[in-house]
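In: My questions are about this predicted structure, shown below with the sequence.
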Amino acid sequence: MNPATEIRIARIDDAAAVAVLLGELGYPASVEQAAARLVGLQRTACAVTYVASRAGNVCGLATVHSHASLNRDQPSVQLTLLVVSAQARGSGAGKRLVQAAEEWARDCGAQRLVVSTAVHRAGAHAFYETLGYELTGRRYARVL
């Protein structure tokens, strides 16, 4: 039997699982770093991190940020991080995390959710397209 996926807001005691998931995504972090980042995100009303769990084990996470915008009356909301463990991909956990992010964005008053994903993540691009997301532009970054 396939266990159901549960979505909830991340807690500090999820830090070990969060560190593993960040590593899978290519952003290595210690448990202490993951815990400190979770605390920082929890201190702002402008961001939320959700985790997906199956049979009590965290298997995915999503972080969403909201900020005021000059070019829109509504806030701009962005899904800045989404990762599902290799073992849980295809289980619906990613879709459920995106749905939670969309609901949070609506609750913030946003009319759209913007997703950031690296150019080399073709699988992620296809995933978002199956959920109805469209490519709308490019993002540039520079190390400071």
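Out: Everything's here; your move.

In: contacts and neighbour counts: CA atoms only from here.
Out: Noted.

In: and residue 76, what is it in contact with?
Out: Neighbouring residues of residue 76 by C-alpha atoms under 8 Å, 6 or more residues apart in numbering: 66, 67, 68, 69, 110, 112, 113, 114.

In: Check residue 67 too.
Out: Per C-alpha under 8 Å, 6+ apart, neighbours of residue 67: 46, 75, 76, 77.

In: where does the last one land in three-state SS?
Out: Here residue 77 takes the strand state, with states given by DSSP: H, G, I helix; E, B strand; the rest coil.

In: try this one next to it:
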Amino acid sequence: MDSDHDIAQLTVLLDELGYPVSVENLQKRLKIIAHEPHYFTFVACDAQKVIGFMGCIKQYAWQYDGFLLRIEALVIKQEYRNQGLGHQFLSYIEDFAHEHAIHQVILNSGNRPERQAAHAFYLQNGFSISSTGFSKKID
């Protein structure tokens, strides 16, 4: 993720995920994330074209023993969906978790109608529905 072109392609993916961002703002975010040792960004490419990415955070929680891995973002470019890439990302992250002594992978997915296919995908890949997330923007 060194070039402006790569970052521009990531902005397209984030827009598809429902989180539009400018190249400049994403550059700032990635610079911060790059210096955080428990943040991981995984990218899938096809012939120099970014077609998917996953962002994860290794964290410790009050309610669990051991570390967990939170998938903060996972998106596959629309025209590459339903070809197994999302499953490959999740398989990779399970292997990553085993290698780093992480015993649980969690994620949130919005309760919007356009996310129903994603919910079915996560259920098909062994995830269970275990909570409802809330957020409050602080200005």
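Out: On my side now, so go ahead. In this text, all values refer to a predicted model and were calculated from it rather than measured experimentally.

In: one step back: tell me which of the contacts of residue 76 of the first structure is nearest to residue 140 of the first structure?
Out: For residue 140 of the first structure, the closest of the contacts of residue 76 of the first structure turns out to be residue 114, at 15.0 Å, with distances computed as C-alpha to C-alpha.

In: Aligned counterpart of that closest one in the second structure, please.
Out: Aligned counterpart of residue 114 of the first structure in the second structure: residue 106 (TM-score structural alignment).

In: Doesn't its match belong to a helix?
Out: No - Residue 106 of the second structure sits outside any helix when classified using three-state DSSP, being strand.

In: quick one: contacts for it?
Out: Residue 106 of the second structure neighbours (C-alpha under 8 Å, 6+ apart): 68, 69, 70, 71.

In: out of those residues, who has the most neighbours?
Out: With neighbours taken as other C-alpha atoms under 10 Å, the top of the contacts of residue 106 of the second structure is residue 69, carrying 24 neighbours.

In: In the second structure, where's the longest strand?
Out: In the second structure, assigned by DSSP state E, the strand with the most residues is strand 49-60.

In: how about the strands in the second structure?
Out: 39-46, 49-60, 67-76, 102-107.

In: Figure out which of the ones you listed is closest to residue 117 of the second structure.
Out: strand 67-76 (12.2 Å).

In: in the first structure, what residues pair with that closest one?
Out: Under TM-score structural alignment, the match for strand 67-76 of the second structure is residues 75-84.
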